[in-house]
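Asker: my questions are about this predicted structure, shown below with the sequence.
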Amino acid sequence: MKVTFLGTGTSQGIPVIGSKHPVCLSTNPKDKRLRVSVLIEWDSKTYVVDCGPDFRQQMLRTNCPKIDGIIFTHEHADHTAGLDDIRPFFFKQGPLHVYAHKRVLNELTRRFDYIFQTENKYPGAPSVIQHEIKNEPFRLENKSVLPINGTHYNLQVFGFRFHNFAYLTDMKTIEETELQKLKNLDVLVLNALRETEHPSHLNLPEALEIIKKLQPKKAYLTHISHLLGFHDEVESKLPDNVFLAYDNLQITL
């Protein structure tokens, strides 16, 4: 399985529009972050977790020729606003599979009604095939996926475990029963917004505490704000098995 980090930034991305913060002015490519998403590939299958407002740019940048489906963690705009840009894939492949909590599917239907409607449909609009995710394993082709339930402020959000790889973003609290699903991982991806406390995201100390508890072989931090600091400086202070993810990073499991 190959994982490509399409974006590793928080909702505003880095650089933030109009910001004079030193990280936003950095010339290091690793300090430039699109909105958070990953591309997961195995055999001939290709799935994306979340498609935010940078989705088109991410697909062009990775030269991605097709996707078999999109899995949504939750409904916030930085994770969903790029849904219209599935059109080129739809024109080539037909309807795309989308996987999400029922609440998220309902919200996407409200925002993108022209995509989800089945009657009197505009001929240039894409179509999708909906799959409701519950807090129980589901299948993507020949692979079983285990949802990890968490909260993002007061909003339910899903992370996902693919065999020995798990991807969690926009988490703030994770119950012990859900943490138990994350034992014995080769790679854990976890959000770490900044150094200081935040009401809806794990900060760096909180993320490191979870990593220490779960003891994956490797951990990568994502959904990063410019307030966390310069990529190279932050990574140099992390434990030996913990790394900052960056856009276009690829890992193979």
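Answerer: That came through fine. Residues are numbered from 1 along each chain as shown.
Asker: only C-alpha atoms from now on, for both contacts and neighbour counts.
Answerer: Fine.
Asker: burial of the residue nearest to Glu41 when sequence neighbours are not counted, as a residue count?
Answerer: Nearest residue to Glu41 in three dimensions, chain neighbours excluded: Lys2, at 5.2 Å (CA to CA, 6 or more residues apart in numbering). Other residues within reach of Lys2, judged by other CA atoms under 10 Å, total 13.
Asker: ok, and here's another one to check against it:
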Amino acid sequence: MKITFLGTGTSLGVPIIGSKHPVCLSKNPKDKRLRSSVLIEKDKKCFLIDCGPDFRYQMLRNNHEKLDAIFLTHEHHDHIGGFDDIRPFYFNMNKTIPVYGLRRVLENLKKRFFYFFSKNHKSNTSKISIHELDSYKDFFFVEYFKIFPLSIWHGDLPILGFRIENFAYITDASSIPLQTIQQLKGLEILVLNVLRKAPKHSSQFTLSKSLNAIQKIRPKKTYLTHISHMLGFHEEIDTQLPKNVYLAYDGLIIYET
């Protein structure tokens, strides 16, 4: 399984517009972060987790032309704001694209991108199929892949993470229920959010909370994402992390075997 980090930044991205913070002024490309998303490829299938406002550029930058399914963690703009740009994939493949998410998320999608659901067949838009997920459901299948939805809390908002084989993706977490911790046992690769070191945040893990969750889950490797400029310079922070915990960066490619 090939995992490409399309973006590893927070809702504002890094650098932030107009910011004079040293990290925002960094010349290191690893300190430049688009909104968080990953692409998963295996057996000629391509799955996207989240579709933020940088999606078009992310696809051009990584030269991807195929999209077999989209999984949505939640409805915030940095996770669905690029949805309109899935149209070229439909035009190229001439194939309905399935979209998976909680009912609340899909209802939000219908309101914001109402024209995707128009009955006007002359409309220049994509054909998608929406599939409602229950965070308490054990698993579902996409093609022949078994996908586990993971119940996560983002402040007081219930959202989803996803496990595919021995890879799991969790972003925007502020807490992970014990039941979900149990679902994450035996992971080879975990992707987990970290906002900054301090101060504490009501709806996002700071570094100490991310490391505490990693200790409970005990994956072989963890890659941190959804990173703000306040965490620090990539090269400095990456050397301060525990063994087998790494900062992800835009364009990073990893493999789950």
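Answerer: Nice, I can see it. Not measured: the values here are computed from a predicted model.
Asker: quick one: TM-score?
Answerer: In this superposition the chains share a TM-score of 0.98, using TM-score structural alignment, normalised by the length of the first structure; 252 aligned residues with a CA RMSD of 0.9 Å.
Asker: next up, the contacts around the residue nearest to Glu41 of the first structure.
Answerer: 40-42, 250-253 (CA atoms under 8 Å, 6 or more residues apart in numbering).
Asker: mind jotting down where the helices sit in the stretch 101-250 of the second structure?
Answerer: Under the criterion DSSP state H, counting those that start in this stretch, the stretch 101-250 of the second structure contains helices at 103-112, 178-183, 207-217, 234-240.
Asker: now the ones you listed in CSV, with distance to Val14 of the second structure and mean neighbour count?
Answerer: Converted to CSV, these look like this (distance: least, CA to CA, whole Å; neighbours: other CA atoms under 10 Å):
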stretch, distance to Val14 of the second structure, mean neighbour count
helix 103-112, 25, 16
helix 178-183, 30, 14
helix 207-217, 18, 16
helix 234-240, 12, 13
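Asker: so which residue is dead centre in the first structure?
Answerer: Of all residues in the first structure, the one closest to the mean position by CA atoms, centre = their mean is Ser37, 3.6 Å from it.
Asker: what range in the second structure matches the lengthiest strand in the first structure?
Answerer: Across the first structure, the longest stretch assigned as strand under DSSP state E is strand 143-152. Using TM-score structural alignment, strand 143-152 of the first structure lines up with residues 145-154 of the second structure.
Asker: thinking again about what came up before, counting neighbours, which bits of the longest strand of the first structure end up buried?
Answerer: Under the neighbour-count criterion of 16 or more other CA atoms under 10 Å, strand 143-152 of the first structure has 145-152 buried.
Asker: any residues touching that strand, and which ones?
Answerer: 134-139, 156-163, 168, 170-175, 178-179, 181, 200-201.
Asker: if I read this right, Thr4 of the first structure contacts Ala245, doesn't it?
Answerer: No - applying CA atoms under 8 Å as the test, Thr4 of the first structure and Ala245 come out as separate, 10.0 Å apart.
Asker: can you name the residues that contact the equivalent of Asn193 of the second structure over in the first structure?
Answerer: Using TM-score structural alignment, the equivalent of Asn193 of the second structure in the first structure is Asn191. Applying CA under 8 Å, 6+ apart to Asn191 of the first structure gives the contacts 168-171, 201-203, 207, 221-224.
Asker: tell me which of these persist in the second structure.
Answerer: Contacts conserved in the second structure for the contacts of Asn191 of the first structure, using both residues aligned by TM-score structural alignment, their matches' CA atoms under 8 Å: 168-171, 201-202, 207, 221-224.
Asker: just the closest of the residues you listed to Lys32 of the first structure, please.
Answerer: Ile224 (10.3 Å; CA to CA).
Asker: my guess is the closest one contacts Arg194, does it?
Answerer: Yes - the criterion here is CA under 8 Å, and Ile224 of the first structure meets it with Arg194 at 6.7 Å.
Asker: tell me which of those two has more neighbours.
Answerer: Ile224 (30 against 19).
Asker: any idea what the more buried one aligns with in the second structure?
Answerer: Match for Ile224 of the first structure (TM-score structural alignment): Ile227.
Asker: that older thread, turn the helices of the stretch 101-250 of the second structure into CSV, columns for distance to Gly13 of the second structure.
Answerer: As requested, those are exported to CSV (distance: least, CA to CA, whole Å):
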stretch, distance to Gly13 of the second structure
helix 103-112, 22
helix 178-183, 28
helix 207-217, 18
helix 234-240, 14
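Asker: Thr96 of the second structure is nearest to which of the ones you listed?
Answerer: helix 103-112 (16.2 Å).
Asker: what is that closest one packed up against?
Answerer: Packing contacts for helix 103-112 of the second structure, counted by 3 or more CA pairs under 8 Å, 6 or more residues apart in numbering; DSSP states H and E, involve strand 128-133.
Asker: between the strand it packs on and helix 103-112, how big is the angle?
Answerer: 150 degrees (axes from the mean of the first three to the mean of the last three CA atoms, to 10 degrees).
Asker: which of the contacts of Lys2 of the first structure does the second structure keep?
Answerer: Those retained in the second structure, by both residues aligned by TM-score structural alignment, their matches' CA under 8 Å: 40-42, 250-253.
Asker: quick one, what contacts the residue mapped onto Asp172 of the second structure from the first structure?
Answerer: Here Asp172 of the second structure is matched to Asp170 in the first structure, going by TM-score structural alignment. Contacts for Asp170 of the first structure (CA under 8 Å, 6+ apart) come out as 152, 157, 191, 200-202, 223.
Asker: just those residues: which are in strands?
Answerer: Using DSSP E, the contacts of Asp170 of the first structure in strands are 152, 157, 191.
Asker: was I right to think Thr196 of the first structure contacts Asn203?
Answerer: Yes - counting by CA under 8 Å, Asn203 is a contact partner of Thr196 of the first structure at 6.1 Å.
Asker: okay, these two: which has more neighbours?
Answerer: Asn203 (21 against 12).
Asker: quick one: map that one onto the second structure.
Answerer: Looks like Asn203 of the first structure aligns to Thr206 there (TM-score structural alignment).
Asker: and the gap between its match and Glu75 of the second structure?
Answerer: 22 Å (CA to CA, to the nearest Å).
Asker: again, but for Phe5 of the second structure
Answerer: The value you get for Phe5 of the second structure to Glu75 of the second structure, if CA to CA is used, is 20 Å.
Asker: more neighbours: which of Thr4 and Ala245 of the first structure?
Answerer: Per other CA under 10 Å, whichever of Thr4 of the first structure and Ala245 has more neighbours is Ala245, with 26 against 20.
Asker: residues making contact with stretch 207-226 of the first structure?
Answerer: Contacts for stretch 207-226 of the first structure (CA under 8 Å, 6+ apart): 8-10, 13-16, 21, 23-24, 31, 35-36, 169-170, 179, 182-194, 241-246.
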